[in-house]
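Novice: Sequence and computational prediction follow.
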Amino acid sequence: MSKVAISEPVSIWQLGAPLGEGPIWVERDQALWFVDIKSRKIHRLDPATGATRSWDAPGQVGFILPIEGGGFVAGLQTGLARFDERDGSFTAISAPEPDLPTNRLNDATVDPQGRLWFGSMDDGESDLTGAIYRLGSDGTCIKSTDHVAITNGPAVSPDGKTLYHVDTLVGVIHACDIQPDGTLANTREFVRIPNDEGHPDGPTVDSEGCVWVGLYNGWAVRRYSPAGELLEEVKFPVSAITKIAFGGPDGKTVFATTANKHIAPGDLAKQPHAGDLFRFEVSVAGQKNYLVREGV
């Protein structure tokens, strides 16, 4: 694996988001999209001009990912919906857990075949009711893992053969083999992070197959080799880093969402940039971001 040169993270959008999440670089408009779950907002940043725009969501929104042909899939508390940025409308696609009203959708990715993988979680962050799902070609949501309280990810390796997903409360990143039919096999522990080092949040995989993960209450982002070896750690001036995304013309600009939820008022005064969007530069690019093609 290459040794990564990393610049210091800097705040580029002072949002003070309670729970910034799900950054994704969208190639077709050369912009970064992300959400603020608790404020029920979708945000867009054009780094070339600095222009920003925001939309209201009809409920807590855990992620937003682009669809082939236009529009986005949004993960709402009630289920998957198509989001049209032109008029701000949401159209329901599928509800994976109609019997679990206290759950919400939390994080997602798209594999090289255009399949949407996403997670659910207990909104109270304690009950073992969350799971990882795959959106089938017929629009049904296929449960693919056992239940945990807080899922994060998933993320997929560049060859499309390995899926990583996070059990945040336990502190474990799991790896699974993706079978040709979309089922998961050979689930194993990839990395375990002690709680006193931070809780693993959203994972992202770079072009070398290394797994980057934000640490909630860990003041850092970490990079692990495909073998699970800790390679690099990027320190932040805020404690809760939720997820990163690679973007920019060469894929070497990293954007990081952060949060101020769960930070005590006295501690928050010491972290004036908690909840902001950050940026730093790296010498190894991210991998291509794929468009959702199946089930939408």
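Specialist: Structure received. Numbers count the residues shown, from 1 in each chain.
Novice: Please make it C-alpha for all contacts and neighbour counts, starting now.
Specialist: Will do.
Novice: Spell out, range by range, the helices that occur in this protein.
Specialist: For the chain, the helices defined by DSSP state H cover 265-268.
Novice: Point me to the residue sitting farthest from the middle of it.
Specialist: Within the chain, the residue lying farthest from the chain centre (CA atoms, centre = their mean) is G266, at 28.2 Å.
Novice: nearest residue to I173 other than its sequence neighbours?
Specialist: V166 (4.4 Å; CA to CA, 6 or more residues apart in numbering).
Novice: give me every residue that touches that neighbour.
Specialist: 151-154, 172-174, 200-203 (CA atoms under 8 Å, 6 or more residues apart in numbering).
Novice: ok, now how distant is it from I42?
Specialist: 23 Å (CA to CA, to the nearest Å).
Novice: Also Q14?
Specialist: 15 Å.
Novice: Equivalent analysis for T102, please.
Specialist: In terms of CA to CA, T102 sits 21 Å off from I42.
Novice: Looking at the two, which one has more neighbours?
Specialist: I42 (25 against 15; other CA atoms under 10 Å).
Novice: check contacts around that one.
Specialist: 33-36, 54-57, 61, 64.
Novice: Contacts only, for L163.
Specialist: 154-157, 175-178.
Novice: quick one: contacts for A256?
Specialist: Contacts of A256 (CA under 8 Å, 6+ apart): 23, 241-245, 277-279.
Novice: give me that answer again for 7 Å
Specialist: Contact analysis of A256 by CA atoms under 7 Å, 6 or more residues apart in numbering lists 241, 243-245, 277-279.
Novice: What number of residues are in the vicinity of the residue nearest to N106 when sequence neighbours are not counted?
Specialist: In this structure, N106 finds its nearest non-sequential neighbour in G62, 4.2 Å apart by CA to CA, 6+ apart. Look at G62: counted by other CA under 10 Å, it has 29 neighbours.
Novice: Second structure for comparison follows:
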Amino acid sequence: MTQTAQLLVDSQCALGEGPVWHVERQQLFWVDINNKELFAASADGEIQQSWAFDEMMAAIAIVDRDTLVLVGETGLKRLDLQSGAVEHFFDLERDVPTNRGNDSRVHPSGAFWIGTMVKDEGPKDGAVYHYLAGKLQRISPMPPFRTRRASLLMVAAPIGPTPRPVAS
């Protein structure tokens, strides 16, 4: 059986990433990182809504029917889908202005795994973070113990969690 992928939404994003299906709303959410936008489309591919921001947004996590968490350049934001209100609630690498948030995933436990990466040319200084219950922990690399090998982590993109334990 051969399956052919078909275009669902012709959004013409400069850098479209992070698609997340919101079951309760029956909408697909994704970001256009470079154009600082978030989109929502129906299951048939019709763009139903978009939001513009003052900074790049790189990833999305669903909190509930009307709330998303966005990974932005400067930290984590809470977006109220009804009012459009955006609340910055956690700083992310404030001390590394050359970096931005990158791909991120929610683990079945509710933990949010967040990657960062360098925005442009510069030091390779990406990292992976674990956010849970209001606490953010940097997982890799851990300063001041960066090694030459660890500093090569330029684009940190947490992988998706598996639904069951992986046999070793």
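Specialist: Structure received. None of these values were measured; they are calculated from a predicted model.
Novice: quick revisit: kindly reformat the contacts of L163 of the first structure as CSV containing neighbour count.
Specialist: Shown next, in CSV, are the contacts of L163 of the first structure (neighbours: other CA atoms under 10 Å):
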residue, neighbour count
P154, 27
A155, 26
V156, 28
S157, 22
A175, 24
C176, 20
D177, 18
I178, 18
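Novice: So which of those residues is the closest to P226 of the first structure?
Specialist: For these, the closest approach to P226 of the first structure (CA to CA) belongs to S157, at 8.9 Å.
Novice: Can you name the residues that contact I132 of the first structure?
Specialist: So I132 of the first structure contacts 118-120, 143-145 (CA under 7 Å, 6+ apart).
Novice: Hmm, I typed the wrong one, I wanted P19 of the second structure.
Specialist: With CA under 7 Å, 6+ apart, P19 of the second structure has these contacts: 28-30.
Novice: what's the closest non-adjacent residue to the alignment partner in the first structure of it?
Specialist: Mapped onto the first structure by TM-score structural alignment, P19 of the second structure lines up with P23. The shortest distance from P23 of the first structure to any non-neighbouring residue, by CA to CA, 6+ apart, is to F34 (4.2 Å).
Novice: Now for the residue mapped onto that neighbour from the second structure, how many residues are close by?
Specialist: Aligning on TM-score structural alignment places F34 of the first structure opposite W30 in the second structure. Number of residues near W30 of the second structure (other CA under 10 Å) recorded here: 23.
Novice: any idea how far W30 of the second structure is from D103 of the second structure?
Specialist: Counting by CA to CA - W30 of the second structure and D103 of the second structure are separated by 11 Å.
Novice: Straight-line length of stretch 214-232 of the first structure, end to end?
Specialist: 12 Å.
Novice: one step back: adding distance to F190 of the first structure, write the contacts of V166 of the first structure out as JSON lines.
Specialist: Output for these, formatted as JSON lines (distance: CA to CA, whole Å):
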{"residue": "T151", "distance to F190 of the first structure": "15"}
{"residue": "N152", "distance to F190 of the first structure": "14"}
{"residue": "G153", "distance to F190 of the first structure": "14"}
{"residue": "P154", "distance to F190 of the first structure": "13"}
{"residue": "V172", "distance to F190 of the first structure": "7"}
{"residue": "I173", "distance to F190 of the first structure": "5"}
{"residue": "H174", "distance to F190 of the first structure": "5"}
{"residue": "P200", "distance to F190 of the first structure": "12"}
{"residue": "D201", "distance to F190 of the first structure": "14"}
{"residue": "G202", "distance to F190 of the first structure": "15"}
{"residue": "P203", "distance to F190 of the first structure": "12"}
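Novice: Show me how to select, in ChimeraX, the buried members of those.
Specialist: This is how ChimeraX selects the buried members of the contacts of V166 of the first structure, with burial counted by 16 or more other CA atoms under 10 Å:
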select :151,152,153,154,172,173,174,200,201,202,203
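Novice: list the contacts for N186 of the first structure?
Specialist: Neighbours of N186 of the first structure in contact, by CA under 7 Å, 6+ apart: 176-177.
Novice: Quick check: closest non-adjacent residue to Y164 of the first structure.
Specialist: A175 is the one closest to Y164 of the first structure (CA to CA, 6+ apart), at 4.5 Å.
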